[in-house]
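Novice: got a predicted model here, sequence first, then my questions.
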Amino acid sequence: MIKLGYVYILTNSSKTMLYVGVTSDLTKRIRQHQQKVYSKSYTAKYNIHLLIYYETYALVVDAIKREKEIKGWSRSKKEKLIKVKNPNWEILCI
């Protein structure tokens, strides 16, 4: 079975923190962040749960490669990526 992959970027309510992640089930994963299922995680600790950007890939392995690429970027470069699809950093619903 081939799984889709998603790379996503979350922020907190003050938009001071960014988190880049990868998943095969975006809706479920965002819900986990929002509910702080992993209570000791970075995102739970800093209340990072607002979806502001995502990309979809036909294969999860491609999403993993892209996540690693984006994680290596500066904050400025990540902000530019977000602004291409979401210039006002609106919270996305999925």
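Specialist: Looks like it arrived, so ask away.

Novice: going by C-alpha atoms from here, please, whenever you check contacts or count neighbours.
Specialist: Will do.

Novice: residues in contact with the host helix or strand of Thr43?
Specialist: If you go by DSSP states H and E, Thr43 is part of helix 42-45. With contacts defined as CA atoms under 8 Å, 6 or more residues apart in numbering, helix 42-45 is touched by 19, 33, 36, 38-39, 49.

Novice: put this beside the first:
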Amino acid sequence: MYYVYILANATNVAIYTGVTRDLVRRVAQHRAHADPASYTARYDITKLVYFEATPSIQSAIAREKQIKSWSRKRKNALVNRRNPGWTDLYPTL
């Protein structure tokens, strides 16, 4: 199983969309600022607000590209449908 996920900073101003096979490990890396020069570390983007599972890496990458091509308004709507409070989903994993 592969995952497409969206992270946000504490104020939900900055967001990041990514793909991983191990969602728990990958979000933990973001939260630990494993790469201090990364976009997620610079803007403290550590809150998991959305994720979906896909059966293959190809479908995950295609979905990631699709979401990244969307406007911010459309990305917000995607998160709002599943997580209207933009709460951190990481503790539920």
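Specialist: Structure's in. What do you need? Keep in mind that this is a model prediction, so the values were computed, not measured.

Novice: quick one: TM-score?
Specialist: Superposed pair, TM-score by TM-score structural alignment, normalised by the length of structure 2: 0.95. Supporting alignment: 91 aligned residues with a CA RMSD of 0.7 Å.

Novice: what about the contacts of helix 42-45 of structure 1, which are in strands?
Specialist: The strands, defined by DSSP state E, take in Tyr19 from the contacts of helix 42-45 of structure 1.

Novice: filter the contacts of helix 42-45 of structure 1 down to the ones in helices?
Specialist: His33 (DSSP state H).

Novice: which of the contacts of helix 42-45 of structure 1 are buried, as a ChimeraX select command?
Specialist: Burial among the contacts of helix 42-45 of structure 1 is assessed by 16 or more other CA atoms under 10 Å; the matching ChimeraX selection reads:
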select :19,33,36,49
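
Novice: and of the contacts of helix 42-45 of structure 1, the nearest to Lys71 of structure 1?
Specialist: For the contacts of helix 42-45 of structure 1, the residue nearest Lys71 of structure 1 by CA to CA is Tyr19; the value is 8.5 Å.
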